[in-house]
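Q: whatever this is, show me its structure:
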Amino acid sequence: MSQKTWGGRFTVSTDKRVELFTESISFDQRLYKHDIRASQAHARMLGEVGLLTNDEAKKICEALNEIGETIEAGKMEFRIELEDIHTHIERALIERLGDLGRKLHTGRSRNDQVVTDVKLWTREAIDQLDKDLAEVQKAFLVLAEKSKDLVLPGYTHMQRAQPILAAHYCLAYVEKFQRDRDRLQDCRKRVNILPLGAAALAGTSLPIDRHSVAAQLEFAEVARNSLDVSSDRDFTLEFLYCLSNIAIHLSSWAEEWIFWASTEFDFLILPDAFCTGSSIMPHKKNPDVLELTRGKTGRVIGHLQHMFITLKGLPMAYNRDLQEDKPALFDSFDTVSLSLQVAAPMIVETLFKADRITARLEDGFLDATTLMEYFISKGVPMRSAHEAIGNLVRECESRKCRLAELPVEKFEDILPGHGPGVFALLGVQKSLTSFRSYGSTSPTEVQKQLDYWNELFQAPVESKPETSAKLKKRKKK
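A: Next up, the predicted model:
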């Protein structure tokens, strides 16, 4: 009998070069647990509907467990001629059970089998990423608490703009990574729809029970259209987009800290365990982890573009091009997950150079916008106040002084009778206390946000909204 799952129609063996060109075992072997789990659910369902006896289904499930243990122990020989992990497992099953093993594929196609395994893997990957992201968020909260009273210069266009609390800065990344977690959970809803049972493209004439399989595998829904299932890789695009967005946030953070750790900024002390040295310059402490985090972003975004191009011209239903989804998915996940796992401890162990930052904090007119808003609050039109403060800054530059060092007459010229009042808010520390809007860098507002996030991370994890029991109740409605 042919070693191929499809060999009966052919009269000659597959060219070895074709086998090498078409194999996927080199990368899809990591799906073995998911293939075994889905196959066991399928076998139990076949027993429930009478296409297998209950004893036959039990024997298949037990044999699949043994195969899984063999793979786990590294004792299965992976062979190019068997193409993929699914064929390897099926062939091993047939070797153990003979004709009974050949019955497992009843009522399913390789098309719906593979996409089910990929969805099971993607669901687990999303759950792992959610944990990884939460650890990075908690790391930023630790850094925020350690540096709660520190004031940083905030930047736009890489120029000093306004003062911000270091905790406010850290919480900005907590927010970014929360949006990443939210996107992943929304993506998970569309991943969590069972494809198995769509068969090749049109379904099957056999009396299978797809809702039973969905309940066993904890899918929230069953895909409604078999033709759509065979061609659908929307979920891979969505997941790759989520991964790309996480990578961009990590890259932005890495870029910032590379600058901030330089002698020119001198804002940070990066932990030695997350840096490397130079082979020729003994004084160097290089932020290689941050640089690689930034550099690996291109790989992740590239995989997203790869999938867009793969899918853009495919007719329904299944095409072998779809085999190319897995290298993109696997590498993107591995890259982002490892980047997050190395980021969290690095963030916790990093220190702000408070003395160095504070020594230069008054440079750059960080209080100028607050001064403008003071005049606005006294009735000066916004554009007039903006121009007036711009003129004062220019004068400070010519005098080589700060706004607080200008004579009171300069402020009286803008708004007579209110000149002396400006000195109550000039200077970075005074300026900072002037903020009051919700979500601002006001110490009071920042403390509210710190309390919110700390409480959130101490709360118990909510249970999943859809359970197998609920699915069974909805069965065949």
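
Q: could you use CA atoms for every contact and neighbour count after this?
A: Fine.

Q: ok, which stretches of the stretch 351-477 of the chain are helices?
A: Along the stretch 351-477 of the chain, the stretches classed as helices by DSSP state H, counting those that start in this stretch are 354-359, 368-377, 382-399, 408-412, 428-432, 443-458, 468-474.

Q: neighbours around H88, how many?
A: Counted with other C-alpha atoms under 10 Å, residues neighbouring H88 total 22.

Q: name the residues that touch stretch 310-321?
A: N111, A200, L201, L227, D228, S230, S231, R233, L322, E324 (C-alpha atoms under 8 Å, 6 or more residues apart in numbering).

Q: rerun that using 7 Å as the cut-off
A: With C-alpha atoms under 7 Å, 6 or more residues apart in numbering as the test, stretch 310-321 has contacts from N111, L201, L227, S230, S231.

Q: one step back: could you dump the helices of the stretch 351-477 of the chain into a markdown table and include distance to T122 and mean neighbour count?
A: As requested, the helices of the stretch 351-477 of the chain are arranged in a markdown table below (distance: least, C-alpha to C-alpha, whole Å; neighbours: other C-alpha atoms under 10 Å):
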| stretch | distance to T122 | mean neighbour count |
| --- | --- | --- |
| helix 354-359 | 43 | 14 |
| helix 368-377 | 47 | 19 |
| helix 382-399 | 52 | 15 |
| helix 408-412 | 62 | 16 |
| helix 428-432 | 45 | 20 |
| helix 443-458 | 25 | 15 |
| helix 468-474 | 19 | 14 |
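
Q: to compare with the earlier structure, here is another sequence to fold:
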Amino acid sequence: MSQLLWQKPGVQVDARIQQFLAGEDVILDREFFLFDIDASRAHAQGLQQIGILDADELAGLERELTALAEDFKAGRFVLDEQYEDGHSAIEVRLVERLGDAGKKIHTGRSRNDQILVATRLWLKDRLARLAAVCRESAQVALARAGVEGAMPLPGYTHLQRAVVSSLGMWWAAWAEGFIDDAQRAQQTLGWVDANPLGSAAGYGVNLPLAREHTTSALGFGRMQVSAAYAQLSRGKFEMAAIEALSSALLDLRRLAWDLSLFTSAEFGFVALPSQYTTGSSIMPNKRNPDVIELMRASYSAAAAARTEIEQLLSLPSGYHRDLQFSKGAIFHAFGRGLGALELLPDLLRNLEWKTEAMRAALDPSMYATDLAVDLARQGLPFREAYRQAADPARWAQGDPEASLAARTSPGSAADLRLAELQQRLDALQ
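A: Model (predicted):
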């Protein structure tokens, strides 16, 4: 490992203890590294504005930070165990290339606000991706609702046949769910969009740091004002982002459950695109819906990550090393969660409905609710109408299209209000 930034003469470093302290931190920092470089560039510009760096020193730092980013993306620079963490790697590289100018880069900042600003930038990127995939999923669902809306589909409660429903209702439900998820992701992004750079270790520094400049240069919507709150906010922002992700993954989990059931031989309502299935290693007859099963399971990563971070936050004010463990949690949650969600739009575009099987599953009992409501409309008290409609002798095979056409309550089969949903979605663009 390279010389530790904090190492002082006479201080002995125990390799086993240092390995415990560093853990997998430097490997995890690969996720943050380009954002850390961007923040270092903005910080250097701010230092030049207040006279800590001259123009030539700033030009050299900007040149070397750009080169470092390019080398990292090309694989010429590897962030590995020779460095304590990504922050140290940046400084080591700058000192190697620029000497004293590189040694000035850390003036007025701490690794505490370095990780905070990199985390915020990373979360903004991931939340933008989350909002985008939720919008795309909602748009696909709305488009298919418009085309397939009148097709009958059995509606279930308690996994029992309940009433006649439609593909329009099924698609519209997921469209509105993912619109809500996109809105929540965008609102959370707005809350995360605060610049902590310049708060140092949580108590500020005796320099007039150009925090307004770094806020603008890094594209933040506002500055996180209190230096002390910058540290107190750590964990809160991460949990909020995970909760936004979890909202979408909960919808994905329930949608995947539907598809898991509907693709089974017992239902037979849906055929998945072949690339979303796999074969069995022993049973030649099998095509398994593995992709949607792993989509269904992906919520677990977000739930575990949120719990892990929450358990880290039983802390007094100020920075504590416990918080180092929060990085792996958010990487794992968004890595698995976005990986699942970003497969969803194409799945929704390409799944095929087996309309004959759907229609065949509509039995006479599923029109009983229509009968009860019809009797109530004729003046019979609903509870009496309910009793009469519960008699199987009164059931007859109905007309599913007529049942759906009569379902005129707002948001049901005959009044899906797709235009209203489209307006909400368009407002999020």
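
Q: mind checking the TM-score on these two?
A: Between these two chains, after superposing, the TM-score reads 0.94 (TM-score structural alignment, normalised by the length of the second structure); 426 aligned residues with a C-alpha RMSD of 2.0 Å.

Q: re the thing from before, which one of the helices of the stretch 351-477 of the first structure lies closest to F10 of the first structure?
A: Evaluated over the helices of the stretch 351-477 of the first structure, closeness to F10 of the first structure peaks at helix 468-474, with 42.4 Å, by C-alpha to C-alpha.

Q: sorry, back to before: nearest to L150 of the first structure, out of the helices of the stretch 351-477 of the first structure?
A: helix 354-359 (6.7 Å).

Q: how close does that closest one sit to the second structure?
A: Taking mean C-alpha distance after the TM-score superposition for the first structure, the mean distance separating helix 354-359 of the first structure from the aligned residues in the second structure is 1.3 Å.

Q: quick one: that helix aligns where in the second structure?
A: Aligned by TM-score structural alignment, helix 354-359 of the first structure corresponds to residues 355-360 of the second structure.

Q: name the SS class of P163 of the first structure, please.
A: What DSSP: H, G, I helix; E, B strand; the rest coil gives for P163 of the first structure is strand.

Q: what's the neighbour count on it?
A: P163 of the first structure has 23 nearby residues by other C-alpha under 10 Å.

Q: check E145 of the first structure too.
A: Other residues close to E145 of the first structure by other C-alpha under 10 Å number 14.

Q: just the buried positions in stretch 267-287 of the second structure, please.
A: Going by neighbour count (16 or more other C-alpha atoms under 10 Å), the buried part of stretch 267-287 of the second structure is G268, F269, V270, L272.

Q: apologies, that question was intended for stretch 340-356 of the second structure.
A: Going by 16+ other C-alpha under 10 Å, stretch 340-356 of the second structure has these buried residues: A340, L341, E342, L343, L344, P345, L347, L348, W353, T355.

Q: and the fourth one, how far from L428 of the second structure?
A: Distance from L343 of the second structure to L428 of the second structure, counting by C-alpha to C-alpha, to the nearest Å: 21 Å.

Q: how far away is the counterpart of Q275 of the second structure in the first structure from E255 of the first structure?
A: Using TM-score structural alignment, the partner of Q275 of the second structure in the first structure is A273. Distance, A273 of the first structure to E255 of the first structure, using C-alpha to C-alpha: 19 Å.

Q: sorry, back to before: please name whichever of the helices of the stretch 351-477 of the first structure is nearest to N245 of the first structure.
A: Taking these one by one with C-alpha to C-alpha, helix 443-458 is closest: 21.7 Å.

Q: so what touches that closest one?
A: H168, Y438, G439.

Q: ok, and the closest non-adjacent residue to the counterpart of the last one in the second structure?
A: Yep, that's G439 of the first structure we're talking about. Counting by TM-score structural alignment, G439 of the first structure lines up with G411 in the second structure. Nearest non-adjacent residue to G411 of the second structure, counting by C-alpha to C-alpha, 6 or more residues apart in numbering: R417, 6.1 Å away.

Q: next SSE after the helix or strand where V213 of the first structure lies?
A: For V213 of the first structure, the element it lies in under DSSP states H and E is helix 210-217. Helices and strands here follow DSSP H and E; after helix 210-217 of the first structure, the next one along the chain is strand 221-222.

Q: touching the helix or strand that comes right after that next one from outside, list them.
A: Tracing the chain past strand 221-222 of the first structure, the next element assigned as helix or strand by DSSP H and E is helix 226-231. With C-alpha under 7 Å, 6+ apart as the test, helix 226-231 of the first structure has contacts from N111, D112, P195, A198, A200, L201, A202, G203, A223, M316, A317, Y318.
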